[in-house]
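Student: Dropping a prediction and its sequence here:
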Amino acid sequence: MVHRLTWYEPQRGDEYLREFFISGLIDIGATLILQDMEGRYSCITTLPARFRLTDGEPPTDTSLFGEEIGSRLADLKSRLEQPGDHAEMEIDAGDDTFFEFRCRMITMANGRNNLMTIVIDRTEDRRRERLLRALLREVSHRSKNLLAIIQSIASQTARYSGSLNSFLGKFRGRLHALAQSQDLITDSSWSGAYFRDLLQQQIEKYVQDGAADLIHVTGENLLLTPNASLHVGLALHELTVNAVSHGDFVATRQRIEVTCERIREDGRDSVRITWTEPLGQSDEEGQAGSARFGSTVLERVVPASVNGSAVHQVRPGFVYYELTFPLEAEG
C-alpha cells in the first residue's frame, strides 16, 4: 500500500505495526491520542508518567491533564473545523516539565472525522535552551571583561613605550598571553584554568635552550577562576619575559623558584603565588627599570582585578613577587 510517503505490507498485521509505532513513540518521547468529534477517547499511547489514567472511568481531557490544561486543550480543539486544520500550544506542567500539544482534525478510513492529539515532552529542549541562554550571557560577560582588560593593557603599554615598535612588541606579547589563558578557560567550559598550565604556557613560549627545568614549581596546582586565570596568566607573562630579557638565570643556571599554595586569610580560602628569581649584580639595574608597565601590571592591575594584594621587589641578588587573593574571587 502506498499513501504519500508512507508504505507498509498489509500482511504484516495490526499487532506488528502497533509494536513498531509504540516503540517509536516511546523513543521520541511522544504520546498519540485519538478522539471522535464528541471528544470520546478511542486510543492513548505512551502517556507520560506525569499524567494518569483513572481506573474504571473513560478518560477525558480534564481527568488526564487536570482542570487548567484540560480547559486550554478543549479551547484549542474547538478551533478545528475542517479536516487538515491544526493548532499547537506549549504548556508548563509544573516541576520544571514542559509539554507541546499538537491537535489536528483528520479523516479516518471509514470517512469519519476524528481529533488527533500528539503530546511531546519538551522538558529537555527547554533545559537546553536555558543552558544555551546562560552560556550566551556568560560569553557576553567574559567578552566585556576581556575587552576591558585589553583596553587597560593598550593604555598602559602606550604610556610606557617610547616608540611605536616598542609598543607593538609589548602589546602583541601581552595579547598573546591573554589569548593563551583564554584558550585554557574555554577548554574547561569556563570553569577556569590550573596554575601550572598557565605557567607552562609562558615557559614554553619564552624559555628556550633547554632552560625550562630552571623554573622550579612547588605547592598546589590550584584551579583558578576565569577572571583570576586571565590576570595571573598576565602576571606570569610579565615575570617570565622580564626574567628572560633582563635576568641571568639561564646563563648562571640558577633556578627560579615558583610556589602556589592555598592559605587561610581573613576567614576565607586564598591563593598565595610567589616568584623568587636569582639576579646578578649586573642585571639589577636593568630589571629595576626595564619595564615600568610590567611593574604596573604586577603591582596594581593584577592585584586590583582579583581583589588581592601584591609585593614586588627588586633587591640585590633576587627579584621577588608575591600575589595573594581570594580563591573564589571573580570579576
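Tutor: Arrived safely.
Student: all contacts plus neighbour counts: C-alpha atoms, from now on.
Tutor: Noted.
Student: Could you identify the longest helix within the protein?
Tutor: As assigned by DSSP state H, the longest helix anywhere in the chain is helix 123-159.
Student: putting a second one here so we can go through both:
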Amino acid sequence: MVVDYIPSDWPAGDGEMAERVRRLDWSQTPLGASADWPTSLRVATRLLLNTRHPMFIWWGRELTQIYNDAYRDTMGSERHPAALGQAGAETWAEIWDVIGPQITDVMAGGPATWHEDQLVPVTRHGELQAVWWTYSFSPIDEASAPKGVGGVMVICRDVTAEHLAKEAAVASARRLQEFGEASTDVLWIRDAETLNWTYLTPAFETIYGMPRDEALAGNNYSNWLDLIVPEDRDRARSIIGRVVDGERITFEYRVQRPRDGAIRWLRNTDFPIHDAEGRVVAIGGVGHDATREKQIEETLRTSEAELQLMVGELQHRTRNLIGVVGTIMRQVVASSASLADFRGRFTERLEALSRVQGLFSRKGDETIGMGDVVRLELDALGADLSSDRVRIEGDAVALRKSAVQTLSLALHELATNAVKYGALYADRGSLVVRWNEYSDETGKQRLQLVWTETGIETEIEETLGPMREGGYGRRLIEEALPYTLKAKTTYALGRNRLDCTIDMPLDR
C-alpha cells in the first residue's frame, strides 16, 4: 500500500521506480520496513534503480519483487505497478513452471544461470505474447539467509525483435538457397578481397562441367580464370575489378569445360554487395548458359545470309525469265500466221516455262537431272513413256540450274514436234533419247544428248511444225543453245528419220 508522507532520501534516484520504492510501505510486505533491510538487499536495490539495464530482484522465501524503470517497460499494464512488493509466483503464474525451478536452484545455493534467446511467453497489453528473452539469474549473498543466498538478481533483455529478425533472415536465406538449388542459372558469391567463391549453386556443375567442391577448393578465382578461353580472359578479369569498385555489369564470355572440352557461352550479371557502411564486402553474380542462344543467333545470321542469296537468285531468275518470255514472244510473233496461231503457240511455250519453274520449286536445293527434264516435257505433251515406241536411256547427270531453263525449252520444241508431226504422230514411228557424260580433251566434263526419231513423214517435218527450216524450235537449237549454253548442236532431217545432237559443257 502507498502511504501519504514525505519519503526519506533512500533509495536515491529520480526515476519512477525509485520514487515508488521510496513511497511503498514495505512493512506491509514480507521484506518489512526498508530501514531494516540487510545491507546486501539495500546495495542491490540501489544498484538496480540506477542502471538502464532491465533488472529485477526476487528476495526471501516469498521471492518478493523489486524492479527498475527499464524492466517496467517490458511488463505491460497487467503487472505494473502492482508487481512491486508482490510475491513472484503470484505475478508470473503463467510462466512459473519455466522460471520457478530456475530461481529455486539459485536460491538453494546453485550457480548463476544464463539463458539466451529463450522463448518465455508472457501476457501483456491484453494478450499472451510469444516473447524471447536473454537473461541471467545470479545469487545475492546474504550470510543470515538459508544457504547464504538472500535473493536472486535478474538481468534480462527482451530480444523478440532480434529473434524474429534472425528467423526472417534464416527463412530468407533458406528461400534463396531453395531458389538457387532449383535455378538452371548458376548463382554465386565472391569475397571482395580474395575474389574467391564462397557460394555456388548446383547449376555450376552442369554449366562448367566440374564438381562444386572442386571449384570451391584452393585459389578458385585463379582456377575460374583458367577455365575461360584465352581470348576472353583479360576482359573477364577487368570486369571483376570494376564490380569490386562498385559497378553492376552484364557481360559474356566463353569457358572450356574440363570434363568434355566443350565450349560454353556464359552471360554473367555481376554486382557489388555492400555492408552497413556502404563498403563492398562481396560480389554476387548470376551466370546464364547462353550457348543455345548463341547457336540460334548464328543460325539466324546464316539463314539471313542464305535468304539474301535466295532473293538475289530469285531476282536473277526473274530477270532471265522475263527476258526469255520476251524473246519467245518476239520470235513467235514473227512466225505466226494469225493472232489465234500466235495465241496457241505462245501459250504452249509459256506452259513449258511454267513446268520448268515447277520443277525448280519441287527440287528445292536438290540437283535437277537430265532425265527429269526429258521425262517432264514428253509426259506433259501426252507421250506414253511406257510404250515400246519411246526409249529414254542415260546416266544420272546433274545439270546446272542456269542451263535447265533454256535446255528444257529446246527439249519442249523437239517433243512438240515429235508428238504433233514426227515419230509419235504416226503409228509406226519411234523415239529414242540417249545421253551420256564424258570428259573432253582438256579434262572438262560435257554432256552429249542424241535425239533420234524414225518412221517419220519427212515431207510433213519439212513444211510444218517448229523444227522446219527457219522455225522457232530449229533456231532455238541451232542458234540459242550455242550462244547461251556454249553448246555444239546438229540437226539432220533424212529419209523417214530425224537426228539431233546437243553437246554442252557441264560446268556446275
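Tutor: Looks like it came in fine. This is a predicted model, so every value here is computed, not measured.
Student: about what we covered before: check which element follows the longest helix of the first structure along the chain.
Tutor: Using DSSP states H and E, the helix or strand that follows helix 123-159 of the first structure in sequence is helix 164-187.
Student: Relative to Ile149 of the first structure, how far out is the residue nearest the centre of the first structure?
Tutor: Using Cα atoms, centre = their mean, the residue of the first structure that lies closest to the mean C-alpha position is Ser189, 4.2 Å off. As judged by Cα to Cα, to the nearest Å, Ser189 of the first structure and Ile149 of the first structure stand 20 Å apart.
Student: Relative to the second structure, what is the average displacement of the longest helix of the first structure?
Tutor: Compared with the second structure after fitting, helix 123-159 of the first structure deviates on average by 3.1 Å (mean Cα distance after the TM-score superposition for the first structure).
Student: What is that helix packed up against?
Tutor: Helix 123-159 of the first structure is packed against strand 97-107, helix 164-187, with contacts defined by 3 or more Cα pairs under 8 Å, 6 or more residues apart in numbering; DSSP states H and E.
Student: Phe325 of the first structure: neighbour count?
Tutor: Using other Cα atoms under 10 Å, Phe325 of the first structure has 24 neighbouring residues.
Student: A strand includes it, no?
Tutor: Yes: counting by DSSP: H, G, I helix; E, B strand; the rest coil, Phe325 of the first structure is located in a strand.
Student: Could you find the closest non-adjacent residue to it?
Tutor: Distances taken as Cα to Cα, 6 or more residues apart in numbering put Gly308 closest to Phe325 of the first structure, at 4.0 Å, once the chain neighbours are dropped.
Student: Now for the aligned partner of the one you found in the second structure: which residues touch it?
Tutor: By TM-score structural alignment, Gly308 of the first structure lines up with Ala487 in the second structure. By Cα atoms under 8 Å, 6 or more residues apart in numbering, the contact set of Ala487 of the second structure is Leu481, Ile502, Asp503, Met504, Pro505.
Student: Was I right to think the fourth one contacts Lys444?
Tutor: In this case it means Met504 of the second structure. No: the pair Met504 of the second structure / Lys444 is not scored as a contact, 10.8 Å apart, by Cα atoms under 8 Å.
Student: can I assume Asp117 of the second structure sits in a strand?
Tutor: Yes: assessed by three-state DSSP, Asp117 of the second structure belongs to a strand.
Student: quick one, strands of the stretch 51-200 of the second structure?
Tutor: For the stretch 51-200 of the second structure, the strands defined by DSSP state E, counting those that start in this stretch occupy 55-59, 64-67, 113-119, 122-124, 127-129, 132-141, 149-158, 186-191, 197-200.
Student: which residue numbers in the first structure go with the second one?
Tutor: Put plainly, it is strand 64-67 of the second structure. Strand 64-67 of the second structure corresponds to no residues in the first structure, going by TM-score structural alignment.
Student: Repeat that for the third one.
Tutor: Under TM-score structural alignment, strand 113-119 of the second structure has no counterpart anywhere in the first structure.
Student: Can you get me a residue count around the counterpart of Glu459 of the second structure in the first structure?
Tutor: Counting by TM-score structural alignment, Glu459 of the second structure corresponds to Ser282 in the first structure. Neighbourhood size, Ser282 of the first structure [other Cα under 10 Å]: 12.
Student: Straight-line length of stretch 483-497 of the second structure, end to end?
Tutor: 27 Å.
Student: ok, back up a step: can I get the contacts of Ala487 of the second structure in CSV including distance to Gly88 of the second structure?
Tutor: Listed next are the contacts of Ala487 of the second structure as CSV, based on distance: Cα to Cα, whole Å:
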residue, distance to Gly88 of the second structure
Leu481, 121
Ile502, 123
Asp503, 122
Met504, 119
Pro505, 116
